[in-house]
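J.: Sequence plus predicted model, see below.
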Amino acid sequence: MHPLAFVSSDWQKSLPVLAVIGVIAWIALFLTDPVSERALFAGLLVIYMVHQTEEHLWPGGFRQFTNDHIFHSGRADWPVTEGGVALVNIGFVWLPVALAALFPGPLRWVGLAWIGLTLVNAVIHIATSIRFRIYNPGLATSVLLFLPYSIGVLALFASRGTLSGTQITLVILLGIILHLPVAALFVVPYLRARAARKTDTVAAG
């Protein structure tokens, strides 16, 4: 199997081990300073791995849920594909959050933007379950981890005076904006395929 294909299909199997390693590393590095910005951004990465475990491993099924309930595509792996999911979760989550944890000074607003992304992501999971009146993969960790963590971090920064009310609004706005390229990755090919089907139908008629 090609390495990229292996990553696309099996990356989620590493999540429990990575999460445990992340917890151990976090304790070793930040136990004496648990609320520094570096520690909080590093903690966000570990929390994301737990969330991704729920979405894609146990119980899993986020990709299939989205294709079925959101897109009604009739296909388990389209338009939300294995490769697309791997790209988003590794490239769009792990990489920027890890960089913010490593370089919290120059990349502080990267970390803050992904805090906003986390908060908005939690709201989307909750709203989706309310809309369809059904569990969606990622809901439990959204309620138990994402919401309290992201709100707690923003409240902590506000209490320190390191984030103003206007800046917190900007953080949330960035969280919304950051969802747009993720949505486009799946929505654009879906809309193109639907438009092509309509064109073929008209031509055939």
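T.: Received it, and whenever you're ready, just let me know what you need.

J.: CA atoms for contacts and neighbours, from now on please.
T.: Noted.

J.: To what extent is residue 42 buried, counted in neighbours?
T.: Per other CA atoms under 10 Å, the neighbour tally for residue 42 reads 25.

J.: Tell me which residues touch the nearest residue to it once chain neighbours are set aside, please.
T.: Nearest residue to residue 42, sequence neighbours excluded (CA to CA, 6 or more residues apart in numbering): residue 101, at 5.1 Å. Going by CA atoms under 8 Å, 6 or more residues apart in numbering, residue 101 touches 37-42, 111.

J.: Against that first model, consider the following:
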Amino acid sequence: MRWYVRHFYDVGLAVGFIALACGVLVSLDTLQQILLLSFAVLCVHEFEEYGWPGGFPSYMNRVMFPKIAARLGKESGPSDRYILNQVNSVFVNVLAAYPFYAVPIFFPDLIWLGLAPILFNLVELLIHGVGAVVATKSPYNPGLLSCLPWLVLSVWYIVEVTRNDLASGADWAIAVGYLIVWIVVALPVGTFVLLSDRNSRYPFAPEELSRFEKYTRRIHTVIHP
């Protein structure tokens, strides 16, 4: 358990490569190929955030959350375990995100099921590419680069379902509703309420935290608190 929560993103990178291999070896239709690639990018995205160049735990706990907490009149916590720790990172990135992205691959005819993660790709792009960049006045934040292939895949998927008239108004409505429910359950409730703990026994390891400094020294940034 402890080994996995410490290395989930390393394991996830291997899972992403396996997904790509399946895409080559298994006969899939176009929508399945897009969804499979989107899942593979998810694995790369998480590795970029936590593994290489990494730094997302420090970035979230030392930079972003203190800004949010100050506006809400709340206190931040130990930056090695609050508001993110290893356990709630596994929850949101694996237990919540893997099924959300992987299940639609097996049910490509349920367009709303595939649309939800495709739309979330665009949400992630807005968070990393606009919100975080503006908030920190930094040209880079952990996870930004891997959002770019998500943009291509999302546009491709939407073009495919639109051109072939595969998505009804109900599909779009259900997809948006499902996405909103998933975001609320996965992020505010699951990650930041139920599983956040200032006294968590699963803090991030020193080497995970030090990755933050490694890349901030190499780019022009003012994201240091």
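T.: Thanks, I have it. Model, not experiment: these values are computed from the prediction.

J.: How close are the two chains, by TM-score?
T.: Once superposed, chain against chain, the TM-score is 0.77 (TM-score structural alignment, normalised by the length of the first structure); 185 aligned residues with a CA RMSD of 2.6 Å.

J.: so which pair among the contacts of residue 101 of the first structure is furthest apart in space?
T.: Spatial extent of the contacts of residue 101 of the first structure (CA to CA) is set by the pair 39 and 111 at 11.0 Å.

J.: Comparing these two, which residue is more hemmed in?
T.: More crowded of residue 39 of the first structure and residue 111, by other CA under 10 Å: residue 111, with 26 against 19.

J.: quick one, helices of the second structure?
T.: Remark: helices assigned in the second structure by DSSP state H are 2-25, 30-50, 56-58, 65-72, 86-90, 97-106, 111-126, 132-136, 147-163, 169-184, 206-216.

J.: residues in the first structure matched by the last one, start to end?
T.: With TM-score structural alignment applied, helix 206-216 of the second structure matches no range in the first structure.

J.: Which residues belonging to that helix are considered buried?
T.: For helix 206-216 of the second structure, burial by neighbour count (16 or more other CA atoms under 10 Å) applies to 208-209, 211-212, 215-216.

J.: which residues sit against that helix?
T.: Helix 206-216 of the second structure is contacted from outside by 50-59, 80, 223, using CA under 8 Å, 6+ apart.

J.: my read: residue 104 of the first structure touches residue 111, true?
T.: Yes - using CA atoms under 8 Å, residue 104 of the first structure makes contact with residue 111 at a distance of 7.3 Å.

J.: Return every residue with contacts to both of the two.
T.: Shared contacts of residue 104 of the first structure and residue 111 (CA under 8 Å, 6+ apart): residue 41.

J.: how about the residue nearest to residue 42 of the first structure, what's its match in the second structure?
T.: Aligned by TM-score structural alignment, residue 101 of the first structure pairs with residue 105 of the second structure.

J.: repeat for residue 158 of the first structure
T.: Mapped onto the second structure by TM-score structural alignment, residue 158 of the first structure lines up with residue 162.

J.: neighbours of its match, just the number please.
T.: Look at residue 162 of the second structure: counted by other CA under 10 Å, it has 12 neighbours.

J.: That's all I had, so thanks and see you.
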